[in-house]
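Colleague: Structure for this input, please:
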Amino acid sequence: MNNSAFSFQTLTPELILDSLAVIGIYVDSGLTALNSYENRVYQFSDENRTRYVVKYYRPHRWDKLQIIEEHQFTQQLVQADIPAIAPTTINNNTVHEYQGYLFTLFPSVGARQYEIDNLEQFDSVATMLGRIHQIGAKQPFEHRPTIGLQEYLYQPQEILLSNAIVPNKIQTDLKIILRNLIKTVEQYWHNDWQPIRLHADCHPGNILWHDKAIIVDFDDARNGPAIQDIWMLLNGDQQQQRIQLSSFIELYEEFFPFNHDQLILIEPLRAMRIVHHLAWIIERWQDPAFPRAFPWLTDIDFWQQQLKQFNQQIEAIKAPPLQLLSIM
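Modeller: Down below sits the predicted model:
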């Protein structure tokens, strides 16, 4: 696909105002751009002083059915009294279209950023995720993909090895080390897990706090193993992560059983995320926002460090997986 198809060149302030007016929303404040590279997201107040967030989806990434599935999932969570941010329904629709752009309106929620070292907040997230996965396991996504090697390693490998951004001096080493990383992941990756609907990008930046944890931004939602929504919340050295994970799973399992065989997938999933993230940046490079945000991508020093990280990740995958603390 031509990368220009992924751009937002025609998404002008005038187009945004016109698109909102079509669904009966009239902006009475400025449009404040929020931090989002994949989509374009703006906060504003309407003529009734109601605060909204509007998201314009990157063209050709998700189709309308896939976006609707995301919205249906978050609506199911809200109906179960789980603190997630669901889209606003207007004229019986949550997905609207204007001049080639799909867009959605959300309520603007005031909250603080999640604190990774706050035990009360950590426990709240564990309970919330157990409840989310309880709902997510009731049926899989039909139109959204399932986490796997094709999307997260094989396709990114092709992108990384066929672009002009990687310095010439690095390309041979990149090809060898990346191939070794993928072979190592293949050895430890297994599909012996129930695919459930996931948030799939559950890092601390997608969690807010307002007397309880609130999960936001289901844009990457897809089917996959439950551990995908858990491992990115762990931090510190291995012993600290063992303590965190043990406490987390104890609360999580009050609502949904955890398959301990998925612990071996943590480091393969980390490797997949690293490789996929690099390819994602390269694939979006013609979007002016990406060279501004990731200027180091063309530096040879960055790629040399990246090769070291790949080798370190190979060793991490081969090491014994993270285990829960024994209960006496």
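Colleague: use CA for all of it now, contacts and neighbours both
Modeller: Noted.
Colleague: Show residues contacting stretch 256-276.
Modeller: 130-131, 133-134, 149, 151-153, 156-157, 181, 185, 188-190, 193, 225-228, 231, 249, 252, 310, 313, 316-317, 321-323 (Cα atoms under 8 Å, 6 or more residues apart in numbering).
Colleague: how close does Cys202 sit to Val125?
Modeller: 10 Å (Cα to Cα, to the nearest Å).
Colleague: Of the contacts of stretch 256-276, grab the buried ones for PyMOL.
Modeller: Buried subset of these, written as a PyMOL selection, criterion 16 or more other Cα atoms under 10 Å:
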select buried, resi 130+131+133+134+149+152+153+156+157+181+185+189+225+226+227+228+231+249+252+310+313+316+317+321+322+323
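Colleague: Keep only those of the contacts of stretch 256-276 that are in helices.
Modeller: 130-131, 133-134, 149, 156-157, 181, 185, 188, 249, 252, 310, 313, 316-317 (DSSP state H).
Colleague: now, among those residues, which is nearest to His210?
Modeller: Proximity of the ones in helices among the contacts of stretch 256-276 to His210 was ranked by Cα to Cα; the top entry is Arg131 with 18.0 Å.
Colleague: what sits against the closest one?
Modeller: Arg131 neighbours (Cα under 8 Å, 6+ apart): 82, 252, 255-256.
Colleague: Please give the structure of this sequence too, so both can be compared:
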Amino acid sequence: EMNSFENRVYQLGTEDGGMLIAKFYRPGRWSDAAILEEHAFALDLASQDIDLVPPLADSAGATLRAFGPYRFALFERRGGRSPDFEDAEQLRQLGRFIGRLHAVGKKERYQHRPTLDVTTFGSNCAGFLLEHDFIPTELIPAYESLTQDLIQRVSWCYERCPNLKLIRTHGDCHRGNILWTEAGPHMVDLDDSRMAPAVQDLWMFLSGEREDCEQTLHMLLEGYTLFADFDPAELNLIEALRTLRLMHYFAWIARRWHDPAFPRAFPWFNTARSWEQHILDLREQAALMDEPPLTWHAVG
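Modeller: Reported below is the predicted structural model:
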């Protein structure tokens, strides 16, 4: 069994000595229609030589399979190493890859998968944590007032993007989800794919001081804009999206706390210290959302 919190993922040997990956979907997380939308996007990408590992179809062309009550999909096993995020050419190549993914992602909308927005990743998450007694009593007033303030600030960030377009994104595009080979970058799946701003698939590659972030951003967008347009107004959303990710992360663990794997994996979670640190992290986000966005100027 391989490491995955949302699904059960197994490596299987085949009769001819090859290896496949079987991903069993956690019951109740996604509807069949939502999974099939993800599969259709992955197959569309693969058909255009965009290097994402698509699900394998059976003889009838179906990609979503069943074993008793369990739904699963099969994938080729693909390896790779982590990219070198200090290498300007690898950053440009990664930008080209995401630009090509988004050029396909813009063509259609998801009908059955959720949208990453202030409701699903913000207010719903704060509401769940407040309603289910996860937050230490003495910290509830601070958390409640802070998250109300943050949700307002996130909304203001979105207002600075008057022409915002939501597209099908990878959704969880961070350094650990990119694999590199001699052929370049590839991704393993689209399990968190949803409608979101394009910048959602770019901001998690930025780290360090402002100057470092802008330098990385310029390299990524130099490659990205060869294949897809990028609206600079979306740079107003970077700290808003980081805030939503922080809020969603704690709610995600809380929603799964009944699963024995979660207390084992996150023993720090349900402690006063972790909530104090979480509130400090969120306060820092309030300040960051007040700062000017990163700058980027399209070339040509």
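Colleague: TM-score for these two?
Modeller: Scored against TM-score structural alignment, normalised by the length of structure 2, the superposed chains reach a TM-score of 0.94; 296 aligned residues with a Cα RMSD of 1.6 Å.
Colleague: so how far is Val118 of structure 2 from Gln152 of structure 2?
Modeller: 9 Å.
Colleague: And Tyr10 of structure 2, by the same measure?
Modeller: From Tyr10 of structure 2 to Val118 of structure 2 the distance is 34 Å (Cα to Cα).
Colleague: quick one on the thing from earlier: which neighbours do Cys202 and Val125 of structure 1 share?
Modeller: Contacts common to Cys202 of structure 1 and Val125, judged by Cα under 8 Å, 6+ apart, are absent.
Colleague: Compare the two and say which is more crowded by neighbours.
Modeller: Applying other Cα atoms under 10 Å to Cys202 of structure 1 and Val125 shows that Val125 carries more neighbours, namely 26 against 22.
Colleague: State the distance from the more buried one to Ala221 of structure 1.
Modeller: 17 Å.
Colleague: Now check structure 2 for the residue matching Leu324 of structure 1.
Modeller: In structure 2, Leu324 of structure 1 lines up with Trp296, judged by TM-score structural alignment.
Colleague: Ala213 of structure 1 now?
Modeller: Checking TM-score structural alignment: Ala213 of structure 1 goes with Pro185.
Colleague: swap in Pro268 of structure 1?
Modeller: So, by TM-score structural alignment, Pro268 of structure 1 is matched to Ala240.
Colleague: Ok, Asp229 of structure 1 next?
Modeller: Using TM-score structural alignment, Asp229 of structure 1 lines up with Asp201 in structure 2.
Colleague: Over to Glu158 of structure 1?
Modeller: Per TM-score structural alignment, Glu158 of structure 1 is aligned with Gly127.
Colleague: Distance check, its match against Tyr143 of structure 2.
Modeller: For Gly127 of structure 2 relative to Tyr143 of structure 2 (Cα to Cα), the value is 11 Å.
Colleague: Show me which of the two is the more surrounded one.
Modeller: Tyr143 (23 against 13).
Colleague: In three-state terms, label the aligned residue in structure 1 for Leu280 of structure 2 for me.
Modeller: Under the alignment (TM-score structural alignment), Leu280 of structure 2 pairs with Lys308 in structure 1. Three-state call for Lys308 of structure 1 (DSSP: H, G, I helix; E, B strand; the rest coil): helix.
Colleague: what about Lys308 of structure 1, distance to Thr184 of structure 1?
Modeller: When Lys308 of structure 1 is compared with Thr184 of structure 1 (using Cα to Cα), they lie 15 Å apart.
Colleague: And for Leu160 of structure 1?
Modeller: For Leu160 of structure 1 relative to Thr184 of structure 1 (Cα to Cα), the value is 18 Å.
Colleague: These two: which is more packed in?
Modeller: Leu160 (22 against 18).
Colleague: who's in contact with that one?
Modeller: Counting by Cα under 8 Å, 6+ apart, Leu160 of structure 1 has contacts 166, 278-279, 282.
Colleague: Can I get those in JSON lines including distance to Tyr37 of structure 1 and neighbour count?
Modeller: Shown next, in JSON lines, are these (distance: Cα to Cα, whole Å; neighbours: other Cα atoms under 10 Å):
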{"residue": "Val166", "distance to Tyr37 of structure 1": "21", "neighbour count": "19"}
{"residue": "Leu278", "distance to Tyr37 of structure 1": "14", "neighbour count": "16"}
{"residue": "Ala279", "distance to Tyr37 of structure 1": "14", "neighbour count": "22"}
{"residue": "Ile282", "distance to Tyr37 of structure 1": "13", "neighbour count": "22"}
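Colleague: taking these one by one, which sit in helices?
Modeller: 278-279, 282.
Colleague: Let's have those in TSV, adding distance to Gly100 of structure 1.
Modeller: Converted to TSV, those look like this (distance: Cα to Cα, whole Å):
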residue	distance to Gly100 of structure 1
Leu278	28
Ala279	25
Ile282	24
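Colleague: Among those residues, which one sits closest to Arg58 of structure 1?
Modeller: Ile282 (15.4 Å).
Colleague: In structure 2, what residue corresponds to that closest one?
Modeller: Match for Ile282 of structure 1 (TM-score structural alignment): Ala254.
Colleague: wait, doesn't its match sit right on Phe134?
Modeller: Yes. Under the criterion of Cα atoms under 8 Å, Ala254 of structure 2 makes contact with Phe134 at 7.4 Å.
Colleague: and Leu235 of structure 2, how far is that from Tyr158 of structure 2?
Modeller: 10 Å.
Colleague: Let me fix that, I meant to ask about Leu237 of structure 2.
Modeller: Distance from Leu237 of structure 2 to Tyr158 of structure 2, by Cα to Cα: 6 Å.
Colleague: ditto for Leu164 of structure 2
Modeller: 8 Å.
Colleague: about what we covered before: ok, so of the contacts of Leu160 of structure 1, who is nearest Thr298 of structure 1?
Modeller: Val166 (6.4 Å).
Colleague: Neighbours of the residue lying closest to the closest one once chain neighbours are set aside, how many?
Modeller: Spatially, and ignoring its direct neighbours in sequence, Val166 of structure 1 is nearest to Thr298 (6.4 Å; Cα to Cα, 6 or more residues apart in numbering). Using other Cα under 10 Å, Thr298 of structure 1 has 14 neighbouring residues.
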